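*Asks:* Provided below for reference: sequence and predicted model.
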Amino acid sequence: MKIAVLALDDVFDTGLAAVLDTLETANELGGRAQQNEIARISTRERVRTHHGFVVPLSPIPKRAPDLVIVPALACKQPDTIVAALDRPDVREAAALLARWHARGARVAAACTGTFVLGQSGLLDGHRATTTWWLGPTFRRAFPSVELDDEQMLVADRRVLTAGAALAHIDLALAVIRERSPSLASLVARHLLVDDRPSQAPFIAPGYVAYDDDLVKRFETWTRRHIAEPFELAKVARAVGASERTLQRRIRLVLGKSPVAFVQELRLERATHLLRVTHDSVDTIARAVGYEDGATLRLLIRRKLRTGVRELRGVRLSAS
């Protein structure tokens, strides 16, 4: 299989290296039968990574490769990734992806590289994921995309998207797994990579980047009244919006219901209290808005089953 890794200026060093190293490891472990031809290309003659390293490049092939992978740009904030989308090289890369996809190539991207796919129009009307803290920015930039930013990987119509940062490894492993599940498992073992089907265990609600004033007011009010029973009508009045407007805005910006977001905030606070205090689970449950500890224990156990690392070791006993 011919794979082109499309690098752009200010490419995220770890993302580029993770994709190349994972694919190279597969080539070495898989033998001749599992060899992939890997080329580093760009829309420019010279590309530097975020840390200033020059990327060795091959000429852009005349024929579309089987697969094109776009590593992330080193943009960590909404304003920087939105500004990057206006760069000429990014626009040219998006156009190249659209042409190659029309000729049968599959395309893939991880982290902020998914914004380049969004710019190409290939995600319109289809499912995708992106780096979790930039989900609201992605939704605003590409409203036609069905974004599921809790997923680590989403495959839809010959397009594969992956989540934040080290999800570049998950993306490369998914490519390998399509040809040989056993080889993908072996590569994962060599790289010491666990199975990570979801980004949800890593999401910190307080660090999701959004600039919507109504959603910010909703979060601020909820954190201040987190011990109170949640009533949408009461919160809507407090933040100066109708219930319908509040529901619609939170769904648009965060991709979830107000109740689901409040539950995330409660669990985040409860986890912190369980770590830094000696209060019982029942006491902490009441402090974050649950009548007793049973509900809190159930929610934590559900998170534990999805592999939430920051919850491992959290005490669930009553004392």
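*Replies:* It's in.
*Asks:* switch to C-alpha atoms for all contacts and neighbour counts from now on
*Replies:* Fine.
*Asks:* what about the closest residue in space to Asp194 that isn't next to it in sequence, how many neighbours?
*Replies:* Nearest residue to Asp194, sequence neighbours excluded (C-alpha to C-alpha, 6 or more residues apart in numbering): Ala188, at 7.2 Å. Neighbourhood size, Ala188 [other C-alpha atoms under 10 Å]: 19.
*Asks:* kindly confirm my reading that Ala188 is in a helix.
*Replies:* Yes. Assignment of Ala188 by DSSP: H, G, I helix; E, B strand; the rest coil places it within a helix.
*Asks:* and it, how far from Arg179?
*Replies:* 15 Å (C-alpha to C-alpha, to the nearest Å).
*Asks:* same thing with Ile203?
*Replies:* From Ile203 across to Arg179, the span is 31 Å (C-alpha to C-alpha).
*Asks:* please apply the same query to Ala108.
*Replies:* Taking C-alpha to C-alpha, one finds Ala108 at 16 Å from Arg179.
*Asks:* who has more neighbours out of these two?
*Replies:* The neighbour comparison of Ala108 against Arg179 (other C-alpha under 10 Å) goes to Ala108, with 25 against 12.
*Asks:* those strands in this protein, which residues are they?
*Replies:* 2-6, 37-41, 67-70, 106-110, 127-128, 146-147, 153-156, 159-162 (DSSP state E).
*Asks:* in contact with Leu254, which residues?
*Replies:* Leu254 makes contacts with 135-136, as judged by C-alpha atoms under 8 Å, 6 or more residues apart in numbering.
*Asks:* ok, Pro78 - how many residues close by?
*Replies:* Other residues close to Pro78 by other C-alpha under 10 Å number 18.
*Asks:* got the buried residues for stretch 108-126?
*Replies:* 108-124 (16 or more other C-alpha atoms under 10 Å).
*Asks:* another one to put next to it:
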Amino acid sequence: MSFTLVVLEDAFAASVAATLDMLRAARTLGARSLRFQACSVNGGFVRLSSGVGVETSRLPARSRADATTWVIPGLGMNDAAAVRERLARPDALTLSKLIARHVSRGGRVAAACTSVFLLQQAGVLPRRRVTTTWWLAGLLAEMETECVVDANAMVCADGPILTAGAAFAQTDLMLHLLREHCGARLVDMLARTLLLDGRQAQARFIAPELLANGDTLIARISAEVEAHFPNPPSVATLASRLGMTERTLSRHVRRVTGQSPLALVHSLKSRRAQALLQATHLSVDDVAAAVGYQDAGTLRRLLKKLGVAPPRALRSAASPPPPPGRKRA
């Protein structure tokens, strides 16, 4: 079993380091046949984010058999303009061509966060289910209309293409790969040793104001919904107030956020509910009513669907003790 860690200049240093440390730890814990190397387009020392760097070997420019899984950590950009600028640089253009060749010859590629955009540039995402950092999911869906972008997923595996969510989802991606190659028992030991907790969804980390990514319309929708709790406007009402059809509204929301308008509303409800659970002593039924749900069971199902801890756990972790004589809800 072999991995090629492929890094570009200014890549997210923590993701590169975490990948190397997880691979070394897996080998120490018993995966003796595990082989890996760090490579780059030109080889040599590659400067990463935060002023650190890594020595690399050069990826072969000429075709040759390569049975390794290529692992590409996030590129360290936070917005659409930076993504487009980074993809246009010579090393990214060269790597995209190498990725396309590797996949065409039966190779696997695993990318996290913004490095998923390299796979889009390489042309290997059509008809695949993929994910990326949640606040850029809409951009990926806009750039690659023939793939399904699941902004909620932490890791997506579709044929030879594996993708993961924002920055530290790199660890979830590596747990997935190592579970395939080394088995569940060793990976469980690795996760316990390094205090890693494999996560299934990005949804509980999504902040709607960041999901808007500077888009005025999404900001207006969020403000409308939050201003009218516990009875936020329907999607039809939102569209009418914004002077557009439901279809146009839906298309815009999905393009920017990677979500449907209804999913965006549920994200806003979830965030308000979490805030109330953590900062007040309202009962779970009262919190549910405050965000427009009929009962606590509906709220619990929403939180579970989004990968959020149940109300009792949220309250126990963040709220101060209740007043004397009053029990936690």
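*Replies:* Yes, it's here. Nothing here was measured: the structure is a model prediction, and the numbers come from that model.
*Asks:* picking up where we left off before, now the residue nearest to Asp194 of the first structure: how far from Ala108 of the first structure?
*Replies:* 19 Å.
*Asks:* aligned partner of Thr145 of the second structure in the first structure?
*Replies:* Residue pairing (TM-score structural alignment): Thr145 of the second structure is matched to Pro143 of the first structure.
*Asks:* neighbours around whatever residue of the second structure lines up with Asp156 of the first structure, how many?
*Replies:* In the second structure, the residue paired with Asp156 of the first structure according to TM-score structural alignment is Asp158. Neighbours of Asp158 of the second structure under the rule other C-alpha under 10 Å: 13.
*Asks:* can you tell me how far Asp158 of the second structure sits from Gln37 of the second structure?
*Replies:* Distance from Asp158 of the second structure to Gln37 of the second structure, by C-alpha to C-alpha: 24 Å.
*Asks:* same thing with Val124 of the second structure?
*Replies:* Taken as C-alpha to C-alpha, the span from Val124 of the second structure to Gln37 of the second structure is 23 Å.
*Asks:* average distance between the lengthiest helix in the second structure and the first structure?
*Replies:* Counting by DSSP state H, the longest helix found in the second structure is helix 261-279. Compared with the first structure after fitting, helix 261-279 of the second structure has a mean deviation of 1.7 Å; criterion: mean C-alpha distance after the TM-score superposition for the first structure.
*Asks:* in that helix, which residues are buried?
*Replies:* Using 16+ other C-alpha under 10 Å as the test for burial, helix 261-279 of the second structure gives 261, 264-278.
*Asks:* could you do stretch 19-33 of the first structure as well?
*Replies:* Per 16+ other C-alpha under 10 Å, stretch 19-33 of the first structure contains these buried residues: 19-20, 22-27, 29-30.
*Asks:* follow-up on the earlier one: I'd like the strands of the first structure laid out as JSON lines, including distance to Ser242 of the first structure.
*Replies:* Output for these, formatted as JSON lines (distance: least, C-alpha to C-alpha, whole Å):
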{"stretch": "strand 2-6", "distance to Ser242 of the first structure": "46"}
{"stretch": "strand 37-41", "distance to Ser242 of the first structure": "51"}
{"stretch": "strand 67-70", "distance to Ser242 of the first structure": "41"}
{"stretch": "strand 106-110", "distance to Ser242 of the first structure": "37"}
{"stretch": "strand 127-128", "distance to Ser242 of the first structure": "29"}
{"stretch": "strand 146-147", "distance to Ser242 of the first structure": "25"}
{"stretch": "strand 153-156", "distance to Ser242 of the first structure": "34"}
{"stretch": "strand 159-162", "distance to Ser242 of the first structure": "35"}
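*Asks:* select, out of those, the one closest to Arg244 of the first structure.
*Replies:* Checking those against Arg244 of the first structure by C-alpha to C-alpha gives strand 146-147 as the closest, at 20.8 Å.
*Asks:* now for the closest one, which elements pack on it?
*Replies:* Strand 146-147 of the first structure sits against strand 127-128, with contacts defined as 3 or more C-alpha pairs under 8 Å, 6 or more residues apart in numbering; DSSP states H and E.
*Asks:* residue range for the strand it packs on in the second structure?
*Replies:* Using TM-score structural alignment, strand 127-128 of the first structure pairs with 129-130 in the second structure.
*Asks:* all helices of the first structure, in order?
*Replies:* 13-30, 78-84, 88-102, 113-120, 135-141, 167-179, 181-191, 213-224, 232-239, 243-254, 258-276, 281-287, 293-305.
*Asks:* what residues does Ala236 of the second structure make contact with?
*Replies:* For Ala236 of the second structure, the contact set (C-alpha under 8 Å, 6+ apart) comprises 245-246.
*Asks:* what does Tyr210 of the first structure correspond to in the second structure?
*Replies:* In the second structure, Tyr210 of the first structure lands on Asn213 (TM-score structural alignment).
*Asks:* lovely, talk soon.
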